[in-house]
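**Q** sharing a model that was predicted from the sequence below.
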Amino acid sequence: MQALPPEGDKCSIRYGGLRVLQAALLDRVSAVTRPKFFRDPLHLQIRFDLADEGKRYGATLLRIIDSGVFQRLRFVRQNGLANLVFHGAEHSRFAHSMGVMHVARTMYERISRNMSEPESEDEKFLIQVAGLVHDVGHGPFSHTMEEVLKENGVDFHHENMTKRFILEDGSEIFRLLSDIDPDIPDKLMPFFDKKRRVIDSWQYRIVSSQMDADRLDYVQRDALFAGLRGHGFDIERVFDLLFHHENSIAVDRGAIEAVEAYLVTMDQLYRAIYNHHAVRAATQMLLRLFRRAVKLHQGGNHSVFPPVLGASHPMSELLVQGDKIELDKYLRLTDAAMWSLIDVWQFSDDQILSDLSSRIVGRRLFKTISIDPIDVAKTQSLIARAEDEVARVYGEEARDYYVMIDEPTRTSYKGYDWRPDTPNESIWLTGGGQAPRPLEDEDENAIVTAFKQKRHFPRLVLPEEVREALRKC
């Protein structure tokens, strides 16, 4: 474009209109090519490149974020009821999914660089989309809702809902992806369904493995928002020394300490947050609350899940249809929708529904007692005494809702399995002048050896006044 005279020139009036036009064109070029940035409390800045040779990959990622399917994740908390114990843990599946996309892209770029393999814009786009939408199928209260449905015999898996949002014509995500290439939805399936993998690839492990973008984000994000500042690892060291070995994620031996720190951090978070006794007590209370609501609903009390604007409540639809529920009805199921029910249930004529709801809303959580599952006689005696006390205070029917055995388990590391039909779960070590080998086979790796053992956290969950009565006895 020809240079224009300076502002003070006598011809500037003549060229005034052209100056406005030139500025507008430059602004338009800048708007098209300038990356879009999102501020993130963990990763600080998440970038979306918009200049991708006409393939519209970056713009499509932004449109997916703006879709109703993805925006719904703003109203699904990442950690269920953990915020009742760790008051900073208010973050959402939305923020986590943004972080997973960012980490997935970084992993792909660093592995390609370290392996001296050219990046493929098509592959990188698929990996970013897979990371972005991996949680869109989650229901309210995340994994807790799946436990509620499973307890009531409802066939539901959030992974199936994720696949439906990608594959079905009525989904906004399906339309956005198909506008670029009708084959993209099917190409995404191997990231979520191992049976759909014609050829296995290390790219899939970026989204789902023992050291994938999902875990690398939530381990840091959950610790940050729970206020556990001492829980962390050197993720930049991990990124810079990432490789792949055959179809698995691998790291150079120079990053072994960072990988071990990552595994230790994850193990500690399960003990400190996810399996915290008060978090588990709140979760069990929520499970029993919905057990009661479902029982009342199935018994004919349809006011428990009241119609909304003349249509049946989406929760009652979910109980009948499971993961076959219509997508537009499922989109209405968020934490906010469930909390609105719990708020109303506080005033129910049903004593159990009302009491459990009021306790959860008012954060009057049940307490826990550690139990020894090996000493069966003592445990059964304790449970019987607790149930008798509950029946005396709250009525006979309360036995099924006020005394709960909670036994979460955790295996922090899954080692290599040589059997051909078993997926390779190991993190591999490369470099150092040695042949690649699984992390757990490294000499004197006591940390990983310990993490291969399955651990149990058995507790009895019951009202505080019942626990005190048991202690007095």
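**A** Yes, it's here. Numbering: from 1, shown residues only.

**Q** contacts and neighbour counts: CA atoms only from here.
**A** Noted.

**Q** contacts for stretch 422-440?
**A** The contact list for stretch 422-440, computed with Cα atoms under 8 Å, 6 or more residues apart in numbering, reads 209-211, 243, 245, 248-254, 256, 414-418, 448-449.

**Q** cutoff 6 Å now
**A** 250-253, 414-416, 448 (Cα atoms under 6 Å, 6 or more residues apart in numbering).

**Q** helices along the stretch 351-473 of the chain, start to end?
**A** 351-361, 376-394, 399-402, 446-451, 464-472 (DSSP state H, counting those that start in this stretch).

**Q** give me the buried positions along the second one.
**A** Read it as helix 376-394. 379, 383, 385-391 (16 or more other Cα atoms under 10 Å).

**Q** now swap in the fourth one and tell me
**A** Neighbour-count burial for helix 446-451 flags 448-449, 451 (criterion: 16+ other Cα under 10 Å).

**Q** picking up where we left off before, between the contacts of stretch 422-440, which sits nearest Leu84?
**A** Lys414 (31.0 Å; Cα to Cα).

**Q** if I pick that closest one, what's in contact with it?
**A** 425, 452.

**Q** before we move on, back to that, distance to Val344 added to the buried residues of helix 376-394, as TSV?
**A** Formatted as TSV, those follow (distance: Cα to Cα, whole Å):
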residue	distance to Val344
Thr379	36
Ile383	31
Arg385	32
Ala386	29
Glu387	28
Asp388	30
Glu389	28
Val390	24
Ala391	25
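
**Q** and stretch 441-456, end to end?
**A** Stretch 441-456 has an end-to-end distance of 25 Å (Cα to Cα, to the nearest Å).

**Q** after the helix or strand containing Leu21, which helix or strand is next?
**A** Counting by DSSP states H and E, the element that carries Leu21 is helix 16-33. Downstream of helix 16-33, the first helix or strand assigned by DSSP H and E is strand 36-40.

**Q** can you name the next helix or strand after that next one?
**A** Immediately after strand 36-40, counting by DSSP H and E, sits strand 44-48.

**Q** show me what that next one is packed against.
**A** strand 36-40 (3 or more Cα pairs under 6 Å, 6 or more residues apart in numbering; DSSP states H and E).

**Q** what angle sits between the strand it packs on and strand 44-48?
**A** Taking axes from the mean of the first three to the mean of the last three Cα atoms, to 10 degrees, one finds strand 36-40 and strand 44-48 inclined to each other by 150 degrees.

**Q** buried ones in strand 36-40?
**A** Residues Lys36 are the ones in strand 36-40 that count as buried (16+ other Cα under 10 Å).

**Q** residues contacting that strand, please?
**A** 45-48.

**Q** starting at the chain centroid, how far to that strand?
**A** Centre-to-centre, strand 36-40 and its host chain are 20 Å apart (Cα atoms, centre = their mean, to the nearest Å).

**Q** and here is the other one:
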Amino acid sequence: MGYSEQKLQEEKVFKDPVHRYVHVRDQVIWDLIGTKEFQRLRRIKQLGTTFLTFHGAEHSRFNHSLGVYEIIRRIVDDVFDDRPKWSEEDRLLALCAGLLHDLGHGPFSHSFEKVFDLDHEHYTQATILGETEVNAVLRRVEQDFPKKVAEVIAKTSDKKIVISLISSQIDADRMDYLQRDAYFTGVSYGHFDMERILRVMRPHEEQVVIKQTGMHAVEDYIMSRYQMYWQVYFHPVTRSAEVILTKILHRAKELYENGYSFRQEPTHFISLFENTLTLEDYLKLDEAVILYYFQMWEAEEDEILRDLCRRFVNRNLFKYVEFDPAKEYKKLAELSVLFEKAGLAPDYYLVVDSSSDLPYDFYRPGEEEERLPIHLLMKNGEIRELSRESEIVDAISGKRRTDHKLYYPEDFLMDDSTMKTIKKQIRTLLDI
């Protein structure tokens, strides 16, 4: 028996609050979970700064990755098993790609990526293909198996059905994070009937389709996703924390480039600041490391870095007002001048932040991003795109919602012990 077929003597289970249990019988999966690169995901929060808004949101990328694996395991072992158009040879590929799909996420994922122009998907592939423990496990399956797994995650594989299990508009990734994030934030929006959706999934040609009888469960899933984005993922308090986090990283980078002498040398950041980041450097970064520096930088001489770090560590966040940058650009210019006069650097203390989401769309030729639509398998065997059958989905298809807010330090503006006149002008403009 080859390594790819080896089973554990006894099934291992992880107790899980969302799926009850995560089941592992494959030796390959068990060995991947035990690698240092996968264990690192325990130190990366799934929801970044959301724990500062919803105090229960402390769950990790490790939790989520196991959850995605479990959903895919149930699909390929319980739903797709022995069905035409599904190849049993793709089973292990799907399980490994699902387990490892988030392997390259960095600390405070998306905020961190924006500042340093990084891409977690690049680092996921680099970790799978590089000189890592994960790569060594995958190569034991076969020499080019790491490449096959990386191609599925990069969506360049010819195994289109496997890709759609992990990355489409209804996939194991989304089905896990919606339920998991709803559970840990304590909200009700992210719940939908996953059991029903799994039962009506079918492999068909180059993607997974949904039996027509499951259409209403899919409608519920799409609306759950819509609500989660606007009630949780784009929550303005969470965005305030992200704004401050981003500004801390920008300030530290700017200071380093200007030759500033840090009391706490930013050792883990130097290759980021100098654009010489290696995979080894990247994998040493986690949220405990970042928070250590933030705590140390609370004692820095630079007033801006010191203040921003104190705000983040102690949750003294920026307040916000609704703001339309297209219509209110003159107001923003006026505020920038007044902030300068008040001794507040507008680049760091007056920030426009935008949130945007497209809850569902079908493929539109010429678009930059090809969105694989959800297809229904009709009773007569015909395949129909979801929004052609569902009035609910049709009503939101292709409709992007965007929201803009202006963030500022209210505590400073409310303190009239200094520059009372200027601060009053700012408050009038902000209508606070």
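**A** The structure has been received and is ready for your questions. Model, not experiment: these values are computed from the prediction.

**Q** buried ones among the contacts of stretch 422-440 of structure 1?
**A** By neighbour count, with 16+ other Cα under 10 Å, the contacts of stretch 422-440 of structure 1 hold 250-253, 414-416, 448 as buried.

**Q** can I get those residues in JSON lines including distance to Asn275 of structure 1?
**A** Below are these laid out as JSON lines (distance: Cα to Cα, whole Å):
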{"residue": "Ala250", "distance to Asn275 of structure 1": "29"}
{"residue": "Val251", "distance to Asn275 of structure 1": "29"}
{"residue": "Asp252", "distance to Asn275 of structure 1": "32"}
{"residue": "Arg253", "distance to Asn275 of structure 1": "32"}
{"residue": "Lys414", "distance to Asn275 of structure 1": "19"}
{"residue": "Gly415", "distance to Asn275 of structure 1": "23"}
{"residue": "Tyr416", "distance to Asn275 of structure 1": "26"}
{"residue": "Val448", "distance to Asn275 of structure 1": "20"}
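
**Q** trace Asp400 of structure 1 over to structure 2, please.
**A** Using TM-score structural alignment as the criterion, the counterpart of Asp400 of structure 1 in structure 2 is Asp347.

**Q** buried ones in stretch 106-118 of structure 1, by neighbour count?
**A** Counting neighbours by 16+ other Cα under 10 Å, the buried set in stretch 106-118 of structure 1 is 106-112.

**Q** ah, wrong one, I meant stretch 402-413 of structure 2
**A** So stretch 402-413 of structure 2, judged by 16+ other Cα under 10 Å, has buried residues 404-409, 413.

**Q** what's the answer for stretch 113-121 of structure 2, then?
**A** Buried-residue list, stretch 113-121 of structure 2, by 16+ other Cα under 10 Å: 113, 115, 118-121.

**Q** quick check: the farthest pair among the residues you listed?
**A** Val115 and Glu121 (16.0 Å).

**Q** ok, Tyr262 of structure 1 - how many residues close by?
**A** Applying the criterion other Cα atoms under 10 Å, we find 23 residues in the vicinity of Tyr262 of structure 1.

**Q** what lines up against His404 of structure 2 once you look at structure 1?
**A** Checking with TM-score structural alignment, His404 of structure 2 has Pro458 as its match.

**Q** same check, this time on Phe262 of structure 2
**A** Using TM-score structural alignment, Phe262 of structure 2 lines up with Ser303 in structure 1.

**Q** which residue comes closest to its match once chain neighbours are left out?
**A** Nearest residue to Ser303 of structure 1, sequence neighbours excluded (Cα to Cα, 6 or more residues apart in numbering): His297, at 7.6 Å.

**Q** structure 2: which residue goes with Ile235 of structure 1?
**A** Checking TM-score structural alignment: Ile235 of structure 1 goes with Met194.

**Q** just Asp135 of structure 1 next, same as before
**A** Using TM-score structural alignment, Asp135 of structure 1 pairs with Asp102 in structure 2.

**Q** now do Gly80 of structure 1
**A** Mapped onto structure 2 by TM-score structural alignment, Gly80 of structure 1 lines up with Gly48.

**Q** count of residues packed around the aligned partner of Tyr282 of structure 2 in structure 1?
**A** Using TM-score structural alignment as the criterion, Tyr282 of structure 2 maps onto Tyr330 of structure 1. Residues within reach of Tyr330 of structure 1, counting by other Cα under 10 Å, total 22.

**Q** Gly254 of structure 1 versus Tyr330 of structure 1, what's the distance?
**A** Distance from Tyr330 of structure 1 to Gly254 of structure 1, by Cα to Cα: 46 Å.

**Q** now swap in Thr33 of structure 1 and tell me
**A** 38 Å.

**Q** just want to know which of these two has more residues nearby.
**A** Neighbours were counted for Thr33 of structure 1 and for Gly254 using other Cα under 10 Å; Gly254 has more, 15 against 12.

**Q** in a helix, that one, correct?
**A** Yes - per DSSP: H, G, I helix; E, B strand; the rest coil, Gly254 of structure 1 lies within a helix segment.

**Q** and the strands in structure 2, which stretches?
**A** Shown for structure 2, the strands assigned by DSSP state E span residues 7-16, 20-26, 201-204, 207-211, 319-322, 351-357, 375-377, 383-385, 401-408.

**Q** next up, the contacts around Gly415 of structure 1.
**A** Ser426.

**Q** go again with 7 Å.
**A** 425-426, 440, 452 (Cα atoms under 7 Å, 6 or more residues apart in numbering).

**Q** Met223 of structure 2 matches what in structure 1?
**A** Under TM-score structural alignment, Met223 of structure 2 pairs with Val264 in structure 1.

**Q** and for Phe273 of structure 2?
**A** Match for Phe273 of structure 2 (TM-score structural alignment): Leu319.

**Q** run a quick neighbour tally on Ile71 of structure 2.
**A** Per other Cα under 10 Å, the neighbour tally for Ile71 of structure 2 reads 24.

**Q** now the corresponding residue of structure 1 for it. Nearest residue, chain neighbours left out?
**A** Using TM-score structural alignment, the equivalent of Ile71 of structure 2 in structure 1 is Val103. What sits nearest to Val103 of structure 1 in space, not counting adjacent residues and going by Cα to Cα, 6+ apart, is Ala213, at 5.3 Å.
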